[in-house]
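> Need the 3D shape of this:
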Amino acid sequence: MPGREEITYFGAGPALLPTNVLKTAAAALVNYNGTGLGLAEHSHRSELATNIVNTAKADLAKYLDVPDDYEILFMQGGGSGEFSATVYNLVAVWVEKRKQKILKELGIEAGKDIPEDVLLKELQKAVDEELKIDYLVTGSWSLKASQEATRLVGAEHVNLVADARKVNDGKFGKIPEESSWKLSKNAAMVYFCDNETVDGVEFPGFPEILKPSGGEEPIVVADMSSNILSRRIPIKNFSLIFFGAQKNLGSTGITVVIIKKSLLPPAVATPAPTLLRKLGLPIGPIVLSYETIAKNNSLYNTLSIFDVFIAGQVLQNLLATFPDKVDGQQAVAEKKAKLIYAALDAHPESYKLANIDESEKLFLKGAVEQDVAKNTIYLRCDITYIVSNDPENKKITLHTVGIFTLDAVAGKGLIGEGEGEGIMEKIEVYIDLSPVLGRVEELNAGGK
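As a prediction, this is how the structure comes out:
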């Protein structure tokens, strides 16, 4: 049986965890801090659990430079749960803000009553005519998010700002030019997936068209499940960021939400469920309520404290390894990506990057660039390519961030990628990665 040191792991997420983190976690699982109980046996309402949650939140805020006017939530349900949670919560925020605007327009002073039928009539009109949720559909994950919104509130309230398939022969793989985006006025949110793992698309930076401009700012939501912790984020430009922990932060079991406090009470009230019901809008489960989770410091229901502990240990590892915090990890992630691009580029007879043809190819021996003219995106985190002489023409994605590791993501079988067993064999047959893996392992060990 091989030892951990003999394995270069290729997995779709959960990703490889640092061995020292696993050893610490293993000891904690048996006897945490000399308490005689394993960490998984302690109550999530104990002081011990609260300290673990608070420490992990503080370290994440430190590593990413999260401003004080944001709240960090640990939730459950994964990214798919957040497809729903963002709709439930931000539609409710939209309704409350629209309600306050109506009261102001009617000249109703704060605290004064208004006939319910009058308010309901005006709100229903606003919902029917104005409520929109905007989605940038650039890959499989943002498509799933938009489909969930359609399921919850109806197609009439979902606006596809851009659909990448319309500019790429019916396939994902490009980000449409911002000049073609069709944004709604005062949308409940503008949603995009920052890194589409299956389709090989990563936004090179925050979209210019969504940057704050001094007026009423758009509520921007991003799924960063696969590239979080890999580069500096202009967090102030986002209203909400969410990500599953299992790719870059820790183990499966927790989902992290970073949300502006201005979207939570007391800054904005939560509409009563009875009002939402009368308006024909969905009411989410209490465990997906950002207000509820924030008010209870992420401990409203039984949170997996063991998984929060692992995430906290990973963050401490990162902070100890990179004095410059996320900037240091960003440099390492980019070096790993360049190594893989160079190796793929050395075997053009066997490999073709999934999202480009030869006429669009700009990089030379490992450069990671963006073709601005054609909007071809070269990823740092998930490099998607096709094995040219594979009879099934399957896609394989190399996930290069990980936690001090190189992960090859199979793409979860959504587009016929080589999945599970056999991925390593495919890579070994078609590409000589041995010198690349050697250098990647140096980077994994903390070298720069």
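> hey, let's count contacts and neighbours off CA atoms from now on
Noted.
> Hmm, Lys132 and Leu160 touching each other?
No: at 9.9 Å, Leu160 does not count as touching Lys132 under the criterion of CA atoms under 8 Å.
> What distance do you get for Val220 to Asn168?
25 Å (CA to CA, to the nearest Å).
> one more to put side by side:
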Amino acid sequence: MTKRAFNFNAGPAALPLEVLQQAQEQFVNYHGAGMSIMEMSHRSKEYEQVNNDAQSLLRRLFHIPDNYHVLFLQGGASTQFAMLPMNLLQPGRPGAYVMTGSWAKKALKEAQLIGETAIAATSEGDSFTRIPSLSDIEVPAEAAYLHITSNETIEGTQYGAYPNVADHATLIADMSSDILSRPVDIKQFGMIYAGAQKNLGPSGVTLVIIREDLAASSPKHLPAMLRYDTHVKANSLYNTPPSFSVYMVKLMLEWIEARGGVSQVEQYNRDKTNLIYDAIDQSGGFYRGVAQAASRSTMNITFRIHDAELEKQFILQSEAQGFVGLKGHRDVGGLRASTYNSVPLESCRALAEFMKEFQKNNG
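Okay, here's the model as predicted:
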């Protein structure tokens, strides 16, 4: 078999070899149907079973209460940036946003096109190297919701705990880059959304977990495809779904369950990222973490080398040794290792060893 790359891409990202092999085995002939899942009608009983099984697995793994709907939509989290305010903003009730980095800013920019917004807190003054303190978040009393980005993929910051705003607003979270990486109290949120291509599967499908009262309040003047109630009523089958992507999400959820569930995955993720953070912290300043320690992400490790030319050499030499995706986002530069659920411990150990060797040769 061809040697697997050490894949640290930020998304689309690594998938477990076992999941890829299972999909490969079923690719041409899905459960004896004589055709691939990609060739089946989304109205067939075989695909409806895939759709329902994926929902059930997610409910079980993420402990989703019965009064929440699970939807598989399209358009990525970027479409949700607009669909969310279209459905939930009301006159005189702004959407409040916590500014934590690039993706939070994009979510706010879209909402500003739809209706009234407010900034509840920001860490822009610290170049988005931290998550604002929960005590610094000020939600307007009349706010329709408070939106957070639970993990900033580009800056490498992540919430350690979530704001408690249940008394006067609905908490909404973009969890695209840390969904199912740790247990979450779903009841704390009115809605969670996430693109699948980092922790849940391939690109093409977007997960929405929404409380039933919020879904039911979709304004009737919106186009059908942009209303949550449309997709609830149709069980995510209103239009042709991204069927193969949903099928891959189902396999990913089965993989997470086989590993012991979300709590076990969380510990595994911490063990993985600690290897890399230790290499940074014990480097004597050769490497410097970008995110402040209290806000460090377990999904996206952002770091710099004191010399920009050495960063270029780091990229070139790492690529020559089979490492992929370590170049920082084009907007911020530097270096980044994305260590999502499917990235093996062995890849993180190999990166930590490479970092130590690189420092030894260039320190």
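> With neighbour numbers in mind, choose between Val220 and Asn168 of the first structure.
A count of neighbours by other CA atoms under 10 Å puts Val220 above the other of Val220 of the first structure and Asn168, at 19 against 14.
> what about the aligned residue in the second structure for that one, which helix or strand?
The equivalent of Val220 of the first structure in the second structure is Leu171 (alignment by TM-score structural alignment). For Leu171 of the second structure, the host element (DSSP states H and E) is strand 170-174.
> Remind me what that strand packs against, helices and strands.
strand 145-149, strand 191-195 (3 or more CA pairs under 8 Å, 6 or more residues apart in numbering; DSSP states H and E).
> Average separation of the next helix-or-strand element following the first one from the aligned part of the first structure, please.
Along the chain past strand 145-149 of the second structure, the next helix or strand (assigned with DSSP H and E) turns out to be strand 151-152. Mean deviation of strand 151-152 of the second structure relative to the first structure after superposition (mean CA distance after the TM-score superposition for the first structure): 0.5 Å.
> List the neighbours of strand 151-152 of the second structure that are in contact with it.
The contact list for strand 151-152 of the second structure, computed with CA atoms under 8 Å, 6 or more residues apart in numbering, reads 100-104, 157-159, 175-178, 297, 299-300.
> Looking at the residues you listed, which are in helices?
Of the contacts of strand 151-152 of the second structure, the ones assigned to helices by DSSP state H are 102-104.
> of all these, which comes closest to Arg330 of the second structure?
Each of these was scored against Arg330 of the second structure by CA to CA, and Ser102 proved nearest at 11.7 Å.
> what about the closest one, how many neighbours?
Ser102 of the second structure has 16 neighbouring residues, counting by other CA under 10 Å.
> go on, Leu315 of the first structure?
Neighbours around Leu315 of the first structure, by other CA under 10 Å: 25.
> ditto for Asn300 of the second structure
Neighbours of Asn300 of the second structure under the rule other CA under 10 Å: 27.
> State the distance from the aligned partner of it in the first structure to Tyr300 of the first structure.
Counting by TM-score structural alignment, Asn300 of the second structure corresponds to Asp382 in the first structure. Going from Asp382 of the first structure to Tyr300 of the first structure by CA to CA gives 35 Å.
> now Glu129 of the first structure
36 Å.
> These two: which is more packed in?
Using other CA under 10 Å, the more surrounded residue of Glu129 of the first structure and Tyr300 is Tyr300, with 16 against 11.
> Give the aligned equivalent of the more buried one in the second structure.
Per TM-score structural alignment, Tyr300 of the first structure is aligned with Tyr238.
> And the strands in the stretch 201-350 of the first structure?
With DSSP state E, counting those that start in this stretch, the ranges of strands along the stretch 201-350 of the first structure come out as 201-202, 220-223, 240-244, 255-260.
> residues in contact with the corresponding residue of the second structure for Gln246 of the first structure?
By TM-score structural alignment, Gln246 of the first structure lines up with Gln197 in the second structure. Neighbouring residues of Gln197 of the second structure by CA under 8 Å, 6+ apart: 11-13, 203-205.
> With Gly32 of the second structure instead?
So Gly32 of the second structure contacts nothing (CA under 8 Å, 6+ apart).
> For the nearest residue in space to Ala352 of the second structure that is not next to it in sequence, give its distance to Asn269 of the second structure.
Nearest non-adjacent residue to Ala352 of the second structure, counting by CA to CA, 6 or more residues apart in numbering: Ile276, 5.2 Å away. As for Ile276 of the second structure, its distance to Asn269 of the second structure is 11 Å (criterion: CA to CA).
> For Asp199 of the first structure, which residues are in contact?
Residues near Asp199 of the first structure by CA under 8 Å, 6+ apart: 139-140, 172-173, 384.
> What is the most widely separated pair among those residues?
Maximum pairwise distance among these (CA to CA): 13.6 Å, between Ser140 and Thr384.
> Residues in contact with both of these two, list them for me.
Common contacts of Ser140 of the first structure and Thr384 (CA under 8 Å, 6+ apart): 198-199.
> Break down the stretch 1-150 of the second structure into its helices, ranges please.
Using DSSP state H, counting those that start in this stretch, the helices of the stretch 1-150 of the second structure run over 17-26, 45-62, 76-88, 102-114.
> Flag every buried residue along the shortest one.
Residues of helix 17-26 of the second structure classed as buried: 19, 23 (neighbour count, 16 or more other CA atoms under 10 Å).
> Return the distance of it from the chain's centre.
22 Å (CA atoms, centre = their mean, to the nearest Å).
> what's that helix aligned against in the first structure?
Counting by TM-score structural alignment, helix 17-26 of the second structure lines up with residues 19-28 of the first structure.
> for the second structure, which helix is longest?
From DSSP H, the single longest helix across the second structure is helix 262-281.
> which residue numbers in the first structure go with that one?
Using TM-score structural alignment, helix 262-281 of the second structure pairs with 326-345 in the first structure.
> what's the average distance of the matching stretch to the second structure?
Mean deviation of stretch 326-345 of the first structure relative to the second structure after superposition (mean CA distance after the TM-score superposition for the first structure): 1.0 Å.
> Off-centre distance for that stretch?
Relative to its chain's centre, stretch 326-345 of the first structure lies at 20 Å (CA atoms, centre = their mean).
> Could you list the buried residues of that stretch?
326-330, 332-345.
> now the contacts of Gln197 of the second structure as a markdown table including neighbour count?
Formatted as a markdown table, the contacts of Gln197 of the second structure follow (neighbours: other CA atoms under 10 Å):
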| residue | neighbour count |
| --- | --- |
| Gly11 | 19 |
| Pro12 | 16 |
| Ala13 | 23 |
| Ser203 | 21 |
| Gly204 | 20 |
| Val205 | 27 |
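> Which residue is the nearest non-sequential neighbour of the residue mapped onto Lys250 of the second structure from the first structure?
Matched across to the first structure, Lys250 of the second structure falls on Gly312, judged by TM-score structural alignment. With CA to CA, 6+ apart as the criterion, Gly312 of the first structure has its nearest non-adjacent residue at 4.5 Å, and that residue is Ala56.
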